[in-house]
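Participant: I would like to see how this sequence folds:
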Amino acid sequence: MRKKILKLQNSSNFGALLTNGLLASMRLLNFTLLARALSTENFGIWVIYLTTVNFMEMLRFGLLRTAFIKFTSGLAEVEQRIVEGSSWLIALAFCLLIGLLALLFHFLQPLIPLSESFRLFFVYYPAYALLVLPYHYATFKLQAAKRFMAIFALTVTHTTSWASILIFNLFYPLSLQQLVWGHIAAISMASGLALLLGWSNVSAIPAASKAWIMKLLHFGKYSIGTLIGSNLLKSADTYLINLFLGPAATALYNIPLRLTEMLEIPLRALAQTALPKISAAANQNQKTRISELFAQYTSFASLIYLPLLSAAFIFAPQLVTLIGGEQYTGTHSIFRIFLVASVFLPADRFAGVTLDAIGLPQINLRKVVVMALVNIAGDYLVLQYSTNLSLVALVTINTLFIGMSYGLYQLIRLKIIKMAHFKAYLFKYGRRLKLSKNTP
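Facilitator: From the prediction side, this is the model:
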């Protein structure tokens, strides 16, 4: 038994699940602390601000993260340093661009009427963008090396620092501006730890090369589009609801949305471990292994994810009340709609991971663009004629089904995966699950 426990603790899947579990749990706790401490109006403003920050981070690290992990998996240390240094230079150039745009906004602010959410973003995001870099690069490097317990340590530092500030806010209320500075300070603590331990590898910057900068940008132009599209799948609802119905409705919609993201912990963890493994198999031209890994991860994720969704569906009213309070109880119907749509997530997620890992990000980009367009068009049509937030959530079911179908079709058409492998692993894991239930 002890050997099994040690084996589980040392596995990359366990480390990724622990890290994502902690991150999602702490984010949910922090989200709850904010929802209960702020008025519905101010909470809606915070949601828009944070959604915009996350969108910009997706934009930047969509360009770099997948390419970084793909091209460093299985490479010698010397070659890894060249990739790391080149990636760092691109990220720093992005920070410089953001700083110039913020400066331009400062001079044009009297001429551009902006909401409080976007004013906060333009004033404070440049500082966040620079200070978060060491933390992000440490997680990139550690993920490529499958050192998920080290990522766990950084996650603990970040999330507990932010939670401490929010607990302080419960007793001594802070302004939105002070909360933003607290948010920046929390990520700075994690970045400081990454620098101290040498995990962010800033020293690799002098090893950067023009050839690798161009290679990363070439690959990233597809993955950045993919992540922008993925972000729009979630954030488009928030922005359109805010546009049509205001911050209060945005706050109501985001309680069930955040709960649904919490339930994606197993998928995110498995996707983190799948990307470097499938990338390594692709780099070594092991075609059968790619198909087997896709089947293994998709079938396993489906079997552990579906019972989780079922339990959440039953206890939906209690869950939304626990997170947001009594004023959000009526949003449980929205949460249940998200849960139905999430049935298609495992196959959709690993189809995208596989396409990126084997060097076909342009196909994954097309998949995500189609999904984003369907989602935005559906949301816009609904909000033109209705204020019912449940109808907005219903669009998500159609969106995820289309994305899953397109991704699987492309993988089968290109003979990258074989459904026989998927059926075999589904039977294998299903049988193991059945036997474990029958074991006294």
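Participant: going forward, measure contacts between C-alpha atoms and count neighbours the same way
Facilitator: OK.
Participant: just give the nearest non-adjacent residue to the residue sitting nearest the centre point of the chain, would you?
Facilitator: For the chain, the residue nearest the mean C-alpha position is Arg268 (7.5 Å; Cα atoms, centre = their mean). Closest residue to Arg268 apart from its sequence neighbours, by Cα to Cα, 6 or more residues apart in numbering: Asn20 at 6.9 Å.
Participant: going on from the helix or strand hosting the residue nearest to the centre of the chain, what's the next piece of helix or strand?
Facilitator: If you go by DSSP states H and E, Arg268 is part of helix 265-283. Next helix or strand after helix 265-283 toward the C-terminus (DSSP H and E): helix 287-314.
Participant: for that next one, which positions count as buried?
Facilitator: Under the neighbour-count criterion of 16 or more other Cα atoms under 10 Å, helix 287-314 has 287, 289-302, 305-306, 309, 312-313 buried.
Participant: what's the longest helix in the protein?
Facilitator: helix 210-245 (DSSP state H).
Participant: could you give the separation of it from the chain centroid?
Facilitator: 12 Å (Cα atoms, centre = their mean, to the nearest Å).
Participant: other residues contacting the helix or strand following it?
Facilitator: Using DSSP H and E, the next helix or strand after helix 210-245 towards the C-terminus is helix 247-262. With contact meaning Cα atoms under 8 Å, 6 or more residues apart in numbering, helix 247-262 is reached by 24-25, 28, 40-45, 47, 238, 241-242, 320, 323-324, 328, 331-332, 334-335, 338-339, 389.
Participant: to check against the first, give me the structure of this:
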Amino acid sequence: MSTQGKGYWLKSGAYTIMQRSSMLLFGVGSFMILTRMLPKDEFGTWSLFLSITTLFEVARNGLIQNALIKYIASHDRTDHPSITAASVYLNIIITLLSLIVVYFLADLSAMMFKTDKIIPLFYGYMVISVLLAPYSQFEFLQQANFRFQGIFVSTFIRQGLFFVGVAVAWLAGWEITLAYLIAGQIVSLAVATFASYFFTRNYLTLDYRYRSEWIWKLFHFGKYVFGTNISGKIFSSVDQILLGGIISTSAVADYNPAVRITMLVDVPTTSAAQVVFPQSARIASQNDRNGLRLLYEKSVAVILLFLIPFVIGIFLFPKLIVLFIAGEGYYNSIEILQVTILYSVLVPFTRQSGTIWDSMGMPRFSFLFTLAIAIVNIGLNYWCILQFGVIGAAYGTFASYFIGFVATLVIMRRMLGVQLSEILRYVGYYFRYSITLVSERINSKRISKTL
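Facilitator: All right, here's what the predicted structure looks like:
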């Protein structure tokens, strides 16, 4: 199947952006209700639970997803059943290990955050872990075969049903409890898994024979992506985890709205990474370093084109945004938001570089780089929280992102010849191109009306 040309990019990009947008829109919708319905300590507990358990989901993705995509993209169809079967075996192993870890993590988290309310949430997540095995496998197979429609549909169902459950409880005047929320997650994931199967069943041809060579190939490639994803998630979650441990779950509740709002502008970054990786894997297999350079520079430029207007608007009107998203009870988030929104401009540089390194067969380097920045982030966050309180988490995270941004540019310049000036030039070019398209459409409508 050809993935060349505008058709792939437009169709894949549209489905991926819709997928990420639905995740965030439904997530923000649920968030807006929960900030108004849950006590601050319970909302902080729920936020911490989500931050920790997301580690398991990104770990599964890291160990299987990129390895499966890379080997299916670079091998003949005759090998695909063996590759797919190997990824299924790895998925089962990860599920069993995660069940053990989650069980013991329940009591540990209760002690760390000084609340027993988090324990039932982890027990409920054990059911989610089992459901995530087929759900994630279906998603990986669709992406490996350059099919994004089913990923959008299953994500829409998963996030949409949870939002509907929260909204119905709010409108009906029911009490929203933490137990209700975890039950909603289980039901929505089960329905989404069932729906995802129908988009994946044509790619479920498996070689059930135990092929240890393929299992080890996927594992050795994926172990570094696994480490990278874990380090990256620790990087993005350590601020809230440290706030919960050092100050309180209520402090996490005050901090979380700024993080949620910042995530809204992260849609183009995560969408581009998902679409770019299959293309970069193909280009890397041809040893086309100039092609990788252009792919990196242009993808970062396009992301920045989308990000910058939102960043400026949110930075100038943070009170209005916080009032709309979280309500008057979260005005403590205003100053935090003005810091967190700034580092979102730096994220595309590091996120896309990791995608390129993985496609070049350098997952170990990507892992070590992300791990180093994550360690720096832990140290900076710990010191800044002790010095400045809740907003110190934002200061520490911003400093870490800036260090990662500078290091990324230096490495990418030496590795592929990437230039910051070229990225900015592409931003300007795409901006002018967009303005030209808009003006041409306006003029064409005016002409059609006169006729």
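Participant: picking that back up, my read: the residue nearest to Arg268 of structure 1 touches Ala269, true?
Facilitator: Yes. Under the criterion of Cα atoms under 8 Å, Asn20 of structure 1 makes contact with Ala269 at 5.9 Å.
Participant: give me the more crowded residue out of the two.
Facilitator: Remark: of Asn20 of structure 1 and Ala269, Asn20 carries more neighbours, 25 against 22, as counted by other Cα atoms under 10 Å.
Participant: mind telling me what Thr354 of structure 1 corresponds to in structure 2?
Facilitator: Structural correspondence for Thr354 of structure 1 with respect to structure 2 (TM-score structural alignment): Ile356.
Participant: one more: Leu303 of structure 1?
Facilitator: So Leu303 of structure 1 corresponds to Leu305, using TM-score structural alignment.
Participant: ok, now Leu154 of structure 1?
Facilitator: Per TM-score structural alignment, Leu154 of structure 1 is aligned with Ser154.
Participant: neighbouring contacts of the helix or strand hosting its match?
Facilitator: Counting by DSSP H and E, the element that carries Ser154 of structure 2 is helix 149-172. Contacts of helix 149-172 of structure 2 from elsewhere in the structure, counted by Cα under 8 Å, 6+ apart, are 15-16, 18-19, 22-23, 26-27, 29-30, 33-34, 37, 139, 142-143, 175-176, 181, 184-185, 188-189, 191-193, 195-196, 199-200.
Participant: now Ala190 of structure 2. Nearest residue, chain neighbours left out?
Facilitator: Among residues not flanking Ala190 of structure 2 along the chain, Leu131 sits closest, at 6.5 Å (Cα to Cα, 6+ apart).
Participant: so that neighbour: helix, strand or coil?
Facilitator: Secondary structure assignment for Leu131 of structure 2 (DSSP: H, G, I helix; E, B strand; the rest coil): helix.
Participant: about what we covered before: tell me the residue in structure 2 aligned with the residue nearest to the centre of structure 1.
Facilitator: For Arg268 of structure 1, the residue aligned by TM-score structural alignment is Thr270.
Participant: so how far is Ser299 of structure 2 from that match?
Facilitator: Using Cα to Cα, to the nearest Å, Thr270 of structure 2 is found at 11 Å from Ser299 of structure 2.
Participant: what is the burial count for Ile186 of structure 2?
Facilitator: Close neighbours of Ile186 of structure 2, defined as other Cα under 10 Å, add up to 20.
Participant: relative to Thr370 of structure 2, how far out is it?
Facilitator: From Ile186 of structure 2 to Thr370 of structure 2 the distance is 31 Å (Cα to Cα).
Participant: quick one: residues contacting Thr19 of structure 1.
Facilitator: 148-149, 151-152, 155, 269.
Participant: can the residues you listed go into TSV with extra columns for distance to Val123 of structure 1?
Facilitator: Shown next, in TSV, are the contacts of Thr19 of structure 1 (distance: Cα to Cα, whole Å):
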residue	distance to Val123 of structure 1
Phe148	34
Met149	35
Ile151	29
Phe152	31
Thr155	26
Ala269	33
